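Colleague: Need a 3D model of the following:
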Amino acid sequence: MLKHLVFEGTHRVIVKGVALRFFLRADGVWAPATDTDFQRAYELALFDPDALRKDVLCPNARRVEHTTVEGWFWSNGCHSAGLCTFDDRSPEECVGMARIAGGAAP
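Modeller: As a prediction, this is how the structure comes out:
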């Protein structure tokens, strides 16, 4: 039987023994975020930020996602980015992600 788990308002959650931590990039620094804030920012990144400012929903062609053994990174290709780290890592411990977050190709 499939059991759905919902975590609300938590920066660190344990899923099947793996600690996940959520961060959003603000002013050039990774800051802890709740899972719900992280999800909301990710969902907004799915849409073109310029079009959203005009209340128009269009897919975001600049959006980027990348996963490594350290975590999962996404960016709206403009000013918004998020990082979900695996195994209780901090963003600084995700060396493989640093290259991606800095704009380098995977």
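
Colleague: hey, let's count contacts and neighbours off CA atoms from now on
Modeller: Will do.

Colleague: What are the buried residues along the strand or helix carrying L20?
Modeller: Per DSSP states H and E: L20 is located in strand 18-26. The neighbour-count criterion (16 or more other CA atoms under 10 Å) identifies L20, R21, F22, F23, L24, R25 as the buried residues of strand 18-26.

Colleague: In this protein, where's the longest helix?
Modeller: helix 35-45 (DSSP state H).

Colleague: which strands and helices sit next to that one?
Modeller: Packing partners of helix 35-45 (3 or more CA pairs under 8 Å, 6 or more residues apart in numbering; DSSP states H and E): strand 18-26, strand 81-85.

Colleague: Could you also give me the structure for this next sequence, so I can compare it with the first?
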Amino acid sequence: MITHLIFEGTHRVVVRGVALRFFRWTDDAWAPVTDTEFQQAYEIALFDPQALAKDVLRPNARRVERATTEGWFWWDGGHSAGLCTFDDRSPAECAGMTLIMDEASP
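Modeller: All right, here's what the predicted structure looks like:
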């Protein structure tokens, strides 16, 4: 039997004993956001922002996604980025993600 879990409006979500925390890059710092804000920004980042401005859906070739045992990072190639941390970590506690985020920093 498959069980689907839906969480809405929460910054910290526990799934099968693992605490996930959601952050967005704003004003040169990571800020906590809800899971729904995180997902909405991620879905927008899938599409080319210049094409979207012209009401055209085109994949975003500049988008970057990386994952480690500490978290999952995405960047739209421009000004929007998100970080989902695992095991209740803050962004500062994700040392393994530092190189990835520095290489693709917004």
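
Colleague: returning to what we had before: farthest-apart pair in the buried residues of strand 18-26 of structure 1, please.
Modeller: Distance extremes for these: the farthest pair is L20 and R25 at 16.5 Å, using CA to CA.

Colleague: about what we covered before: I'd like the helices and strands packed on helix 35-45 of structure 1 as TSV, with distance to F73 of structure 1 appended.
Modeller: Shown next, in TSV, are these (distance: least, CA to CA, whole Å):
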stretch	distance to F73 of structure 1
strand 18-26	10
strand 81-85	5
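
Colleague: quick one: which of those is nearest L44 of structure 1?
Modeller: Judged by CA to CA, the one of the helices and strands packed on helix 35-45 of structure 1 that comes nearest to L44 of structure 1 is strand 81-85, at 10.7 Å.

Colleague: what's in contact with the closest one?
Modeller: The contact list for strand 81-85 of structure 1 (CA atoms under 8 Å, 6 or more residues apart in numbering) reads 20-25, 38, 41-42, 70-75, 91, 94.

Colleague: redo that, cut-off 6 Å
Modeller: When contacts are defined by CA atoms under 6 Å, 6 or more residues apart in numbering, strand 81-85 of structure 1 is touched by residues L20, R21, F22, F23, L24, R25, E70, G71, W72, F73, W74, S75.
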